[in-house]
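Chemist: Generate a structure from the sequence data that follows.
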Amino acid sequence: MRLLKIIPDNTNIGFVRVRHIAFAITAFLTVAAIALVGVHGLNMGVDFVGGVSIEEKFQSPPHLDEVRETVNRLGFGEAALQQLGGQNTVTIRLPVPHSKADDAVDKMVESVKTALAAKFPGATFSTYSTVSGKVSGELVNKGVLAVILAIVGIAIFSWFRYEWQFGVSTAVAIIHDVLMALGFFAVTGMVFDLNIVAAVLTIIGYSINDKMVIDDRIRENMRKYRKMGMSELIDLSVNETLPRTVMTSLTIMLALASLLIFGGPVLRGFTAAMMLGIVVGTYSSIYVSSSLLITLGLKPGPREEKPSAASGAERVGPREGA
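Modeler: Just a heads-up that it's a prediction; the model follows:
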């Protein structure tokens, strides 16, 4: 088992001494992510911009990659597929046609039906529906609200569980993680849909779990080493939890790598967001969240000194004299 250890025991890495460099990098990446989202925007999926959902039934479960390639060749935009029921029925989601003609949607659906019938003999059209802009707008609002409430709830929980400094540092680190994910999708142009919102919420959950482990150890060491300086105490706490942090991240990355390789295009965006979130979340837990506690003025509690016998006699003396 010693050969499998990635992080040796009793590490003594000085994470706090490079906190100013880490803060500068974090600030730069955060501003860059905001700028990229503001300039390039996000490639919103059908869930957020509206679109057409077509239901097609096949004689046998089709290969989704072949269905997607057949539909994408028609030039209506990137198709999002989902198998239903016994895997023979596939839902195909496409963006709303740019044409303002009344029959634009009907023509698009007819083109998809013809192409699929030619590629997959026996395929039959079931029905189609259109996602309106109002529904997509509600999905955007609810997705943003879910992310904001998750961050606020985590910050409040950390505040009450520990000290207010823990709540602020955790919120800052999680906001950084979320913005990194948004910046990644702005750069790559990958489709941002409800699956990515789920990935962002999962990233928040992973980040708070990682940070809570370190925060618990910091609070424990604050009670144990009351005379130790905060820099040394935080370095000690992070080093003590480092094997757990790294091994957890690597284990999840291995699972995500399998999804990225074998999961197909449907899970590609979700998996990419998760992998980025694990890397960024691990970095922010080690270099940002914990070191920020020093900047926020967190200090170990005062030593509880027990009264000595002499001091007790001095307090009794005046009463006896009285």
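
Chemist: From now on I want contacts and neighbour counts done on CA atoms only, so please keep to that.
Modeler: OK.

Chemist: show me where the stretch 151-300 of the chain has helices.
Modeler: Chain-ordered helices for the stretch 151-300 of the chain, with DSSP state H, counting those that start in this stretch as the definition, fall at 164-188, 194-224, 230-262, 268-283, 290-295.

Chemist: Nearest to residue 10 among those helices would be which one?
Modeler: Taking C-alpha to C-alpha, helix 230-262 is the member of these nearest to residue 10, at 7.4 Å.

Chemist: before we go on, could you also do this sequence so I can check it against the first one:
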Amino acid sequence: MSKAQKIYNFMGPRKAMAAFSIILLLISIGSLAINGLKFGLDFTGGSLVEIGYEQPVDLGGVREALEGAGYPDVTVQTFGAATDVLIRLGETHDPQLGDNILALLQAEEEQTLTLRRNEFVGSQVGEELREQGGLGMLLALGMIMLYLAFRFQIKFSVGAVMALVHDVLIVLGVFSLLQLEFDLTVLAAILAVIGYSLNDTIVVYDRIRENFRVMRTAGPVEVMNGSLSQTLSRTLMTSFTTILVLVALAVFGGSTIFGFAVALLAGVLIGTYSSIYVAANLLLMLKVDREDLIPPPKEESEVDEMP
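Modeler: So this is what the prediction gives:
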């Protein structure tokens, strides 16, 4: 380790940070149990109608016209271009729904409107997507655990997976508390959060493993502090540049990718925190030591006596 390297005492407040993480987890789990998630059309089922305009239109006016015509709980957003309007409604199976909405909106506009899509997603399909999404997430965590156990050691594997579960539960808690719509794009963002957080954790764990072999007189806490200090600038710069992009997506990307951007933003923030204070802290709780990473020396084979 370079003499100029400044060592921060990250593990000093580890008990306070552990208590903070437990509080966040309890809030998230409590909100998920009480409020649940506000599933979008992809999971609950419903109708989707896409209308093409010649000129950009006021989405608020479109929403008011639909609600006034007796379509409650309608979601109106642009889809790609500003002239493409996507309308989501509750579970109403009506083959003529697209034509009825087109006629309703055409009466409000002087420009020519075009019906581009009229689809219905049944609740059974939505339930299958929900189950497959959950199974996919569990499968990803299981494969990650096997990979880390092979690359590092079983304690590192358990610590990394527990840190990932911590991150995912808190992101889900944010969506439950704020009652933001949870759809397939948000599920994709959570899987991306798993990858992002795992990458950060592997970088930290790799340095911890290396320092356990280099800093032979240091204890586990000193090794953790040294490793986190060495990777701090990389962790912060990666997170900062990623957050800048996600803030721009959330503000200027429109409602189509708003949930995706919010999920990634929350995931990057909590993933950065967990890479520093959760992943390494879990290793200390699991009592990782140098002996876990350095194989014991092989015993010398006995030399056969000469006859």
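
Chemist: re earlier: residue 17 of the first structure: which of the helices of the stretch 151-300 of the first structure is closest?
Modeler: Put simply, out of these the one that sits nearest residue 17 of the first structure is helix 230-262, at 7.9 Å, with distance taken as C-alpha to C-alpha.

Chemist: For that closest one, buried residues please.
Modeler: Buried residues in helix 230-262 of the first structure, counting neighbours by 16 or more other C-alpha atoms under 10 Å, are found at 230-231, 233-243, 245, 249, 253, 256, 259-260.

Chemist: and the residue nearest the centre of the first structure, what does it touch?
Modeler: Nearest to the mean C-alpha position of the first structure, counting by C-alpha atoms, centre = their mean, stands residue 203 at 2.2 Å. For residue 203 of the first structure, the residues meeting the contact criterion (C-alpha atoms under 8 Å, 6 or more residues apart in numbering) are 177-178, 274, 277-278, 281.

Chemist: so stretch 225-244 of the first structure aligns onto which residues of the second structure?
Modeler: Aligned by TM-score structural alignment, stretch 225-244 of the first structure falls on residues 215-234 of the second structure.

Chemist: ok, now stretch 255-272 of the first structure?
Modeler: Under the criterion TM-score structural alignment, stretch 255-272 of the first structure matches residues 245-262.

Chemist: Identify all contacting residues around the matching stretch.
Modeler: 77-79, 180-182, 185-186, 188-189, 264-265.

Chemist: for stretch 273-286 of the second structure, same thing?
Modeler: Residues lying outside stretch 273-286 of the second structure but in contact with it, judged by C-alpha under 8 Å, 6+ apart, are 10-11, 14, 17-18, 21, 155-156, 159-160, 162-163, 167, 197, 200-201, 204-205, 220-221, 224, 228.

Chemist: for stretch 171-189 of the first structure, same thing?
Modeler: Stretch 171-189 of the first structure is touched from outside by 26, 29-30, 32-34, 36-37, 40-43, 151-152, 154-155, 191-192, 200, 203-204, 207-208, 273, 276-277, 280-281, 284-285, 288-289, with contacts defined as C-alpha under 8 Å, 6+ apart.

Chemist: Any idea how many residues pack against residue 282 of the second structure?
Modeler: Neighbours of residue 282 of the second structure under the rule other C-alpha atoms under 10 Å: 20.

Chemist: Could you find the counterpart of it in the first structure?
Modeler: Across the alignment, which pairs residues by TM-score structural alignment, residue 282 of the second structure is matched by residue 292 of the first structure.

Chemist: any idea whether residue 51 of the second structure is helix, strand or coil?
Modeler: Secondary structure assignment for residue 51 of the second structure (DSSP: H, G, I helix; E, B strand; the rest coil): strand.

Chemist: residues contacting it?
Modeler: 84-87, 102, 113-117.

Chemist: Now it. Nearest residue, chain neighbours left out?
Modeler: residue 115 (4.8 Å; C-alpha to C-alpha, 6 or more residues apart in numbering).

Chemist: What lines up with the one you found in the first structure?
Modeler: In the first structure, the residue matched to residue 115 of the second structure (TM-score structural alignment) is residue 125.

Chemist: chain center to the helix or strand its match falls within, what's the gap?
Modeler: Of the helices and strands defined by DSSP states H and E, residue 125 of the first structure is found in strand 124-131. Centroid displacement of strand 124-131 of the first structure relative to its chain, using C-alpha atoms, centre = their mean, to the nearest Å, is 33 Å.

Chemist: neighbouring contacts of it?
Modeler: Outside strand 124-131 of the first structure, the residues that touch it by C-alpha under 8 Å, 6+ apart are 46-47, 50-58, 109, 113, 117.

Chemist: after superposition, how close is it to the second structure?
Modeler: Compared with the second structure after fitting, strand 124-131 of the first structure has a mean deviation of 2.5 Å; criterion: mean C-alpha distance after the TM-score superposition for the first structure.

Chemist: sorry, back to before: what would the contacts of strand 124-131 of the first structure look like in a markdown table with distance to residue 139 of the first structure?
Modeler: Listed next are the contacts of strand 124-131 of the first structure as a markdown table, based on distance: C-alpha to C-alpha, whole Å:
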| residue | distance to residue 139 of the first structure |
| --- | --- |
| 46 | 11 |
| 47 | 7 |
| 50 | 10 |
| 51 | 13 |
| 52 | 16 |
| 53 | 16 |
| 54 | 20 |
| 55 | 21 |
| 56 | 25 |
| 57 | 28 |
| 58 | 30 |
| 109 | 24 |
| 113 | 28 |
| 117 | 33 |
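
Chemist: now these: which count as buried?
Modeler: Judged by neighbour count, with 16+ other C-alpha under 10 Å as the criterion, the buried members of these are 46-47, 50-58, 109, 113, 117.

Chemist: That concludes my questions; thank you for your assistance.
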